[in-house]
Structure formats: structure tokens, C-alpha cells
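J.: Sequence unavailable; structure follows:
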């Protein structure tokens, strides 16, 4: 997105965010300015965070009572808190002194966490109060087998890259934590096959063999340190939040730039790949010697590159850090707005929920679940948009028969973070949606929008998740703070290593839709 258009959207948001009508049962946001949503969302982070360690919990109850904090956190949660604090300072919610103090406390705690020595990667779960690596799940006492996730570590690394540029007072601390993080540890150089000069990223690894039924592969791609047990899967779909691993690894100079082209946009259009959601239209194009099938899907007159599950955070969360529209003028610039329109079409005109914004979030019936628009995802089973898991199967011409389309959908579940992510691309529709959610449901509390709403039953998941609140803070920070996170992330290696390969690609999408 150009600076001029970004400024225009920010003005529109500033004009329209303040009059969002509060739901009757929810307290009005503090203050009347357009920053009220940011301020209330930041309040949830303040409540989630253990002050002594600077570590956020994974989630907290809707009343922000510290007693309802979860007793676990993850690298992604910690990264979400770090970048959200930067946004809070930039938009005037906390002082510079407070930002520096909070950041240094969190980084000091990160330095104390146990991590995998050979790769410098963090494990998935820690106690935010004691900083202990979890081997017992605090909710039910089950065994936790320590696992290093490539995508979770990528989000934390992205936050550290932002900190070192946005908070120079903590630059050395951030760099000292970032330097040992080696993402080539996940990089399978023959993930696409021996004849393709770029590989794929593994989902992560365990230190010791995981229990059945987990599938694992012993190995060590770098040869540094002992053998680990990799996930059997690699990340082969590019239009997913997992592309952040590629962005970070390329920016740090740890994998070849050609890796950008190794994950599939869609899988090919032959029956060998007929498990995917629909038969794509496209052709192979060569970039840096890597064959890329530039395929697309269609839905309700729109042509787009599918995400894995059909949800919003896969599409737009990496865009919080990498200026995909500016750097990918023939790829992402043709994609993001159209993808958002597809979600709107599904919610308003196909499923006829009257609302839209589908992304993994808290389940209003309890727990956590993936939500999405099934037909907009690569995965055959897909993420569905309602509690009844109403699926679509349009078939794969010549290989798999189509099934009848659903006559009706059930209790659709929308999440506010998906709508906020969409603000730069469909601003009026997104602002209207946010206002409707506050007007029609008990959807807003002391920490901003609750995590998810089942729109036909009216059930609301009244809790706050660090990840989802971090997406709201990040998206609004870029929108109202002139690309603060993107600018901080891209200085240095991203500009040098990542931008040139992004500029090469042309998605097989119309220039205008």
C-alpha cells in the first residue's frame, strides 16, 4: 500500500472508529478519540503481563482479572507483547521510559528461558511467572513434550528485529537474543525434490522422540549439535502465516533467497494433487531456477491465491511486518483486497450470516478452533465458518466429483481481529462490521473486543488472547502510526535480501477485479 493511500485509510479510520456504537451490556471504551480501541486492547496486554518478568500469559478472562491469566505462554505471545508495546508508545498510550523499561524486562526474561542450544530456538511453552519450560500442562496435568516450532520462533524473531530498530535503547539486548536463532536448522534443502534448487521449512522439532501417534524424522540439517526429531511435514503452502518463517530466514541471510519460491502458491492442476479444495487454473513459471505453479482459485466471481485453511490471519498477519503490497506489486498487491472481499462475500451473501471475519480464534462453546471460508483454502477438509462445520466440495474436474453445495449454514463464528486486519484493504466495510459487532452483540469489554462471536446464537467467547490482541495492535499501529512495524522490520536484511525476490513474482491474477 502506498504511503498516500495508507494516510487516506488512516484518516478514514480516525474519523469512523470513534462513533462505534457500544453494546448495551459492555462498558464504553475509555475516552472518545479514535484511539479508544487501541487503548482498550493495550489494557488487555497490561493485565495479561506478569509485571516482574515482563511475560504475557497466553490468554486472560474477559474481566481482565489477573487470577484468570493462563499459566502458560509461547514465543508468539511474547513477540505479540513486544510489538504491541512499541505501538502503544508510538500512539501515546505509554511513555518512552515505560516502553524501554517494559522491553528490557521482557528481553532479560527471554535471556533466562531454556532454549535449544544448537539452534538457539525457543520451545513452545513456558510459565510466564517462573520462566520454567513446561513439561506438564497446567490446565489438565498432561505431559508436554518440549517442541521447537519454526513459525512460533519466526514471530518472536520478527519482534526482536522490530525491537532492535524501534527501541535502540534495547538494541544490544535484542540482537544478543536474535543472533543465536538459526532458522536454517529447519530448512530441508531437498523438500521440493532433488532437482529443485530450493527447499522447504519443517514445522519444528523435538529433542527426543515424541510419543505415538506423532510422526517424526531424526536428523540435523546443519550438522551442529545432536540429532533432533523433525516433524514429518514441511510447510509447502505459501499463502499462509507460515511464510513468516521464510521472510525471517531470508532477511537474516540464513537460507538462499530462492527459497521464497519453493512453497506452492497452489498445487498443480493434475489428478496427483486432487485432494486440494478445487482444481486450480495456472501454469508453471521459473524464478531463480525454481519451478513455481502460478495457480489461482475462484469464488463468487473473484480470482485469488488460496491460503491453507481459508482464514484471514493466514492471509494478512505477515503483512503486518513485510510491506507485501509495496514490494510485491504484481503479486500481493493484486491479492489482499480481493481475498478480503471473498470473506465479505461469504459472510454476507453466501452463508448469509450478516457478518464476516473468519479466522482461528476462541470457540464460543469453549476451547479454540480454526475458522475460515472452506472454499478459499487449499486444504480439502478446510476450515469452516460455522459451529456445525458446514463444508463445501466443488470437486476437481476429471478427478473428483463435486458434492451438492450447502443449502444453509449454521452458527457462524466471526472474530474481530480478522476484521481489523482487513481495515487497510476494505476500510469502509471493516469499520461498518466493527460497529455492527458492538451494536448487535455483547462483544466489547474492558480490554476491547472479545475474541469471537457466534452470530446466530449470540454466544460470545469472553476472553482475550495475546496472539489475537497482538494482531489488532499491530494492524492499527501500522494504520495509525505510519507503518511503524513494517519500517522497523524491513531496515537492513529484509530490504537487502527479501525485497528483490518479492519484486520478481507475478501471481496469475487479474490486475483489477
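T.: Noted; the coordinates are in hand. Here the structure is a predicted model, which is why all the values come from computation and not from measurement.
J.: Only C-alpha atoms from now on, for both contacts and neighbour counts.
T.: Fine.
J.: Excluding covalently adjacent residues, which one is nearest to the most centrally placed residue in the chain?
T.: The centroid of the chain falls nearest to residue 317 when counting by C-alpha atoms, centre = their mean (3.9 Å). Once flanking residues are discounted, residue 317 sits nearest to residue 241: 6.3 Å by C-alpha to C-alpha, 6 or more residues apart in numbering.
J.: Is the one you found part of a helix or strand, or is it coil?
T.: coil (DSSP: H, G, I helix; E, B strand; the rest coil).
J.: Okay, one more to line up with it:
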């Protein structure tokens, strides 16, 4: 809603006597209007604090009421929409966001422990399928909500995002007071219960879905490169149901077929992004696996993962600046393509994975904001653009709205957990390395990475 300021123009008509009499009325004095101060501009530090606080609010103030986990979506124009639908992966991001909130002093520590305990108690009793949770869960009952007709069972990828959160919680609270240690133990038990090896079907590969009704009919093999790297890392790291290194080499890396020798805008692409035709994919591929998995100094036989994720972000940034489709508004301070709500050219709305091969003129704020570790200067330009220039239209009750388009003068007053959930952790990784250091400190993570042939100069293995 636009706010208009109206100024009254006052005309003073003084009828003065023609005489010079001393009792002639004095002219009225027109009061000087009080100037309206300009919007106070945030400094870089203030802006980072504010966007983290705002994004965390999605998981604290707008959580599903019973489970205290993340709602799939929150629509400010229809708050009751799917109010009971819990998202597994987005909840994992929410667990890490809450830890950032505690560390920053935005959330009282004891209240966070109580809230997280409620959430993990819910997950203990919720439907599981060979240890994996479904993509969506009914927050009132704990029962699966089908993501699709045949997608009504275990979702291993969403489960891996949740397990990133479990391990982060465990490492953060394991040396705390009695309640904190109990929470850490609960997180550890949930992580240990996932049967990663079941999801290989006995092959040297992982599969995304299993259904009690449709078994393996979804048949979605996890092959690189996309957002699923963390799934293989955790599957190899499992102390109870691990997979072999061969599953990673043959299934994910396709025996070296994952490597890409090309470049875009002068930056090596490094790996083949699935379906991107030699270009890069949506930016969430540089975020979801790397909220916990630290790409700094991380290498294996196929990539330097800092180069991979940083180049991915720089390519998207340069693509938006070059703006080959000539969309209005794209610039060095208004950029970022990833999966989000979208506005189609025919005026309809939906959801899509924005990327160079699928550019609809829509900017997704989570793309640049969650890329702070990779492109701090470029991401800061976008953050200040949002909060110092466009806050009244592009920022709402839980931070930046999910998507907007300068081309079509369009913004959706809506939020998605998986988009809000990467903002605070990734900005914190840029600022202090908090979530990276917690996750990488987990002993089994190091074991799993070494098993798959990874080394890390940042974490000394």
C-alpha cells in the first residue's frame, strides 16, 4: 500500500487599514512546516543484522502452531493457506536459523531449547519410511501429506536437509545444561535412525523417494550436479546405515562425467549442472548443501567446491548485469536467480527454478542474500538496495518477500520456508562461520567426507 503525504497550502488574506493607525491588526504568522526526515539509511552491519532477524522471524513467529516446525509457506494475503503443512527440508533450515538467532541474541537461549525440543519430539512420532521423513508432514497429526500421488513416503533429500540441522543442534548444545544435553541427544538419535543404505535399492547410487504404496516407482536417481551433494555426504557419514564410496563415485559423480571444462562470463563452470546445457543452474544449488557443508578449501577428485560455488554465484551476477533478455530493473544491485514464486509473461503466477536458461524477469531475494559468503560485495549491494531503497514494497513481516519483478511491477507478498531458511545461516557463515564450523565439527561428517575422497584445508583433513 502506498502512503501519500498531503501538504495544505495556506493563503493569508490580510485586510489592512489604509490609515496608519497604531491599532491596525498585525499580520498573521504562517507556521513553518515541520520537515519530514528522510528514511534513515542502514549501515552494512545494521542491514545484515536486520535481514537475519527478519528471516528468522519466519521460523519463530510464523511456525506451524503444534509442531513448531516450519510451515511450507506463509501468505500475508491469505495467512490460513496450508497453515498445517510442515516442510521437512525447510524445517531443517529453520533449525539452523534458530541457532543463529540464539547466537545473535535475537532469541532467548532457554526459549529456543524448549521450542526445539517440542519440534524434535514431534519428529520422533511423525511418519517415517525406513528412517526418512516425507517431504510434507501434517503438523497437527504427524502423518504424511503426499507431495504427489506417488510421492507419499520417504524423501531422502529433504531428510538430509533436516539432518544437517540435527547435527548442528547436537554440536551447539551437547556441552550445555541438562535440557540442552537432552536436546542434543534427541537430535543425535533422530539422525542415527535414517536408513540411508535402504535408499540405494542395492545399487551403487542413492534414490530420492520410496513409497509404501508405490515402492521405487518414482525412480529418481541422485546424480550430480544439483542440490543433493549433502545427501551423499551424510549417507556416507552415517554411523548406523552408511553407503559405500562406490555409490558416490558411480551414482553421483557418474565416474567423472560430472566434470565440466567450460566457462561462462570468464568463470569456469567446474561441474555439469543437470539440465543447464553447459550453463549453471539456480542458485539454491550453491546453498542447500552448504548451509552446513563448508566449501572453503573443500576438494575431491572432481571439484574445488569453493571455486564451484563462488563461480556459480558470480556467473548469475554477471548474467543479470549483462541482462541478455533486457528485463527492466536488472543491475549490479538488483540480481539473483533461483527457485521461487514467479510471474509468467501471460500474467499468471506459479513456481519455477529461475536460472539463465529459465529467466522470466523475476528476481528472488534469497539468491543474492544467501550467497553472501561467495560474493560479499555484490550481495551487499543487493541487501542495501532492498532495505535502503525498496523496503516499503519488497520487505514484509518476515523479511524480503519471496520474489519480485521490476519488469512487470510485480511482487508476491508471500514466503517459502526453503527460501527464507537459507538467508540467516548463510549470512552468518559469511560473518562468523558459525554453522559451517558446527557442522564440520561433527566427527562422523569428517569420516564420511574422507571416505568419499574429500579433503579440507579449512578443517585440516
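T.: That came through, no problem. Predicted, not measured: the structure shown is a model, and the values here were computed from it.
J.: Could you report the neighbour count for the counterpart of the residue nearest to residue 317 of the first structure in the second structure?
T.: Matched across to the second structure, residue 241 of the first structure falls on residue 227, judged by TM-score structural alignment. Residues within reach of residue 227 of the second structure, counting by other C-alpha atoms under 10 Å, total 21.
J.: What residues does residue 227 of the second structure make contact with?
T.: Applying C-alpha atoms under 8 Å, 6 or more residues apart in numbering to residue 227 of the second structure gives the contacts 284, 285, 286, 287, 288, 289.
J.: Tell me which two of those sit farthest apart.
T.: 284 and 289 (8.7 Å; C-alpha to C-alpha).
J.: Give me the more crowded residue out of these two.
T.: Neighbour totals were compared for residue 284 of the second structure and residue 289, and residue 284 leads with 25 against 22 (other C-alpha under 10 Å).
J.: ok, now which ones touch that one?
T.: Contacts of residue 284 of the second structure by C-alpha under 8 Å, 6+ apart are 227, 338, 339, 367.
J.: rewinding a little: and the residue nearest to the centre of the first structure, what's its match in the second structure?
T.: Per TM-score structural alignment, the equivalent position to residue 317 of the first structure in the second structure is residue 288.
J.: looking at it, that match is touching residue 423, isn't it?
T.: No - using C-alpha atoms under 8 Å, residue 288 of the second structure is not in contact with residue 423, being 10.6 Å away.
J.: picking that back up, roughly how far does the residue nearest to residue 317 of the first structure sit from residue 309 of the first structure?
T.: Distance of residue 241 of the first structure to residue 309 of the first structure, computed by C-alpha to C-alpha, to the nearest Å: 11 Å.
J.: how close does residue 358 of the first structure sit to residue 374 of the first structure?
T.: 10 Å.
J.: who's more crowded, these two?
T.: residue 358 (31 against 25).
J.: The more buried one matches what in the second structure?
T.: In the second structure, residue 358 of the first structure lands on residue 337 (TM-score structural alignment).
J.: With residue 402 of the second structure as the reference, measure out to that match.
T.: Distance from residue 337 of the second structure to residue 402 of the second structure, by C-alpha to C-alpha: 12 Å.
J.: Overlap of the contact sets of the two?
T.: With C-alpha under 8 Å, 6+ apart, residue 337 of the second structure and residue 402 have common neighbours residue 364.
J.: Would you mind listing the buried residues in stretch 104-116 of the first structure?
T.: If you call a residue buried by 16 or more other C-alpha atoms under 10 Å, then stretch 104-116 of the first structure has these buried ones: 104, 105, 106, 107, 109, 110, 113, 115, 116.
J.: from memory the match of residue 358 of the first structure sits against residue 367, does it?
T.: Yes - Residue 337 of the second structure lies in contact with residue 367 (C-alpha under 8 Å); the separation is 5.9 Å.
J.: Mutual contacts of the two, please.
T.: Common neighbours of residue 337 of the second structure and residue 367 (C-alpha under 8 Å, 6+ apart) are residue 283.
J.: any idea how far residue 315 of the second structure is from residue 274 of the second structure?
T.: Distance of residue 274 of the second structure to residue 315 of the second structure, given as C-alpha to C-alpha: 16 Å.
J.: Kindly apply the preceding question to residue 128 of the second structure instead.
T.: Applying C-alpha to C-alpha, the value for residue 128 of the second structure to residue 315 of the second structure is 39 Å.
J.: And the helices in the stretch 151-300 of the first structure?
T.: Counting by DSSP state H, counting those that start in this stretch, the stretch 151-300 of the first structure has helices at residues 171-178, 243-251.
J.: Out of those, which gets nearest to residue 155 of the first structure?
T.: helix 243-251 (7.2 Å).
J.: what about that closest one, how far off from the second structure?
T.: Per the superposition on the second structure, helix 243-251 of the first structure and its aligned residues are separated by 1.1 Å on average (mean C-alpha distance after the TM-score superposition for the first structure).
J.: Helix, strand, or coil at the aligned partner of residue 90 of the second structure in the first structure?
T.: Structural alignment (TM-score structural alignment) places residue 90 of the second structure against residue 77 in the first structure. Here residue 77 of the first structure is helix, with the state taken from three-state DSSP.
J.: from what I can see residue 77 of the first structure touches residue 57, true?
T.: Yes - using C-alpha under 8 Å, residue 77 of the first structure is in contact with residue 57, at 7.4 Å.
J.: Those two: who's more crowded?
T.: Comparing residue 77 of the first structure with residue 57 by neighbour count (other C-alpha under 10 Å), the higher total belongs to residue 57, at 28 against 24.
J.: returning to what we had before: what residues are up against the match of residue 358 of the first structure?
T.: 282, 283, 316, 353, 354, 355, 356, 359, 362, 363, 364, 367.
J.: Assign a three-state SS to it, would you?
T.: Per three-state DSSP, residue 337 of the second structure ends up coil.
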